[in-house]
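In: For reference, the sequence and a predicted model appear below.
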Amino acid sequence: MPFEVFSPEIDETPLVNERPDATALRLATAKARAVAAVYPDALVIGADQAAVLEGIQLGKPLNHMNATRQLHAIRGKKVTFYTALSLFNGRKGRIQARLVASEVKFRHFTDRQIENYLQKEQPYHCAGSSKSEGLGIVLIERVVSDDPSALVGLPLIALVEMLASEGVEIV
């Protein structure tokens, strides 16, 4: 299936009193709608992720110092990652949205491991400063999720179901 990658410019700031899972769903849908405005006849996928530690949303750190703080905070703890997925069918004017939660238990990594990881991976645009599809996997002790691909930011099991409901056969 041919595809194009397009990154829309949208404000990703959570709304006041917005739950992290709701933020992820809202942003995934906003991204899909923004891209659909450029590609009106396409099936458009939008995705977003929010990380939550002890009830507090961990945003994208954006720099080394904030990433260091986040990794110190999550060391040895459980973090829930909410990955939202939206599929917009421009021809039918229909949008589907799904949310997949992944509970991640982080290892008790050292300060040196944090610094080494950040120097090599620079996950400054990843919720929770953790990039599990790369070296961030060494920071993780355990993952519990209905969709193991959700943690990397695109829940493929959900996507296959959504595409099938739009008449798209993958295999």
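Out: Looks like it came in fine.
In: Please make it C-alpha for all contacts and neighbour counts, starting now.
Out: Will do.
In: which stretches of the chain form helices?
Out: Secondary structure of the chain, counting by DSSP state H: helices at 20-38, 64-74, 111-121, 156-165.
In: mind putting those in CSV, mean neighbour count and distance to residue 1 included?
Out: Listed next are the helices of the chain as CSV, based on neighbours: other CA atoms under 10 Å; distance: least, CA to CA, whole Å:
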stretch, mean neighbour count, distance to residue 1
helix 20-38, 21, 18
helix 64-74, 18, 36
helix 111-121, 14, 30
helix 156-165, 16, 12
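In: Let's have those helices in CSV, adding distance to residue 97.
Out: Below are the helices of the chain laid out as CSV (distance: least, CA to CA, whole Å):
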stretch, distance to residue 97
helix 20-38, 7
helix 64-74, 28
helix 111-121, 30
helix 156-165, 9
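In: Strands along the chain, start to end?
Out: In the chain, the strands defined using DSSP state E lie at 43-53, 56-58, 78-89, 94-106, 140-145.
In: And here is the other one:
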Amino acid sequence: MQTSGDSRPIILGSTSRYRHELLQRLRLPFEAIAPAVDETPRPGETPLALATRLALAKAQDVAQRHPQAVVIGSDQVADLDGEPLGKPGTHERAVAQLTRMSGRTVVFQTAVAVVCHATGFEQQDLAAVRVRFRTLTPAEIEAYLRAETPYDCAGSARSEGLGIALLDAIDSDDPTALVGLPLIRTARMLRAAGCSLL
């Protein structure tokens, strides 16, 4: 798969369907390859540091295997008062996450990195999205989780779907960041890496 700029392949270092759908908006040919990265937080690691480290690690891991490609890595961690909230994985954990976030402001730290080993290019950036949750009843949480099953979403909230009904406000300068890939920042870095978008 080639770009129209310097003809380097573009690879999304992710198996996330949300990031795949977002990157398609740029209408660039790309392929998605799973990075082999341990996503376990390090002791004392902040959500911002975790998201930034993992985004770069994902891009670097895939770029090492595909050195001629321009590789995009991204990661998102929900930040509740400095505590990282990842993907819940189960219904019970999702209930616990949403119960804790009810009536509170959560910062979704969405990091993105672009790496090309052949050219020595490496950039990363972070889009912080402040999300204010409504005060949620247990019945609302159960109804939402039954409808959406967002167990693969950081913080259990799928804002592009019914999850928007859980929220009072979203504050961001990169609107797609909350879904999982900040496209304004991604496009900026792809241009800097030599990829022609328009």
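Out: In hand now; what should we look at? These figures come from a predicted structure and were not determined experimentally.
In: Any idea what the TM-score is?
Out: TM-score for the superposed chains, counting by TM-score structural alignment, normalised by the length of the first structure: 0.94, backed by 171 aligned residues with a CA RMSD of 1.2 Å.
In: what does residue 59 of the first structure align to in the second structure?
Out: Using TM-score structural alignment, the equivalent of residue 59 of the first structure in the second structure is residue 86.
In: isn't that match right up against residue 157?
Out: No. Between residue 86 of the second structure and residue 157 there is no contact under CA atoms under 8 Å: 10.9 Å.
In: Among the two, which residue is more densely surrounded?
Out: Each of residue 86 of the second structure and residue 157 has its neighbours counted (other CA atoms under 10 Å); residue 157 has more, 29 against 21.
In: The more buried one maps to what in the first structure?
Out: In the first structure, the residue paired with residue 157 of the second structure is residue 130, using TM-score structural alignment.
In: With mean neighbour count and distance to residue 122 of the first structure as extra columns, can I get the strands of the first structure in a markdown table?
Out: Formatted as a markdown table, those follow (neighbours: other CA under 10 Å; distance: least, CA to CA, whole Å):
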| stretch | mean neighbour count | distance to residue 122 of the first structure |
| --- | --- | --- |
| strand 43-53 | 24 | 17 |
| strand 56-58 | 17 | 16 |
| strand 78-89 | 26 | 19 |
| strand 94-106 | 19 | 18 |
| strand 140-145 | 15 | 17 |
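In: which stretch among those comes nearest residue 169 of the first structure?
Out: Among the strands of the first structure, the nearest to residue 169 of the first structure by CA to CA is strand 43-53 (13.3 Å).
In: picking up where we left off before, who's in contact with the nearest residue to the match of residue 157 of the second structure once chain neighbours are set aside?
Out: Nearest residue to residue 130 of the first structure in three dimensions, chain neighbours excluded: residue 136, at 5.4 Å (CA to CA, 6 or more residues apart in numbering). Shown in contact with residue 136 of the first structure (CA atoms under 8 Å, 6 or more residues apart in numbering): 117, 121, 130.
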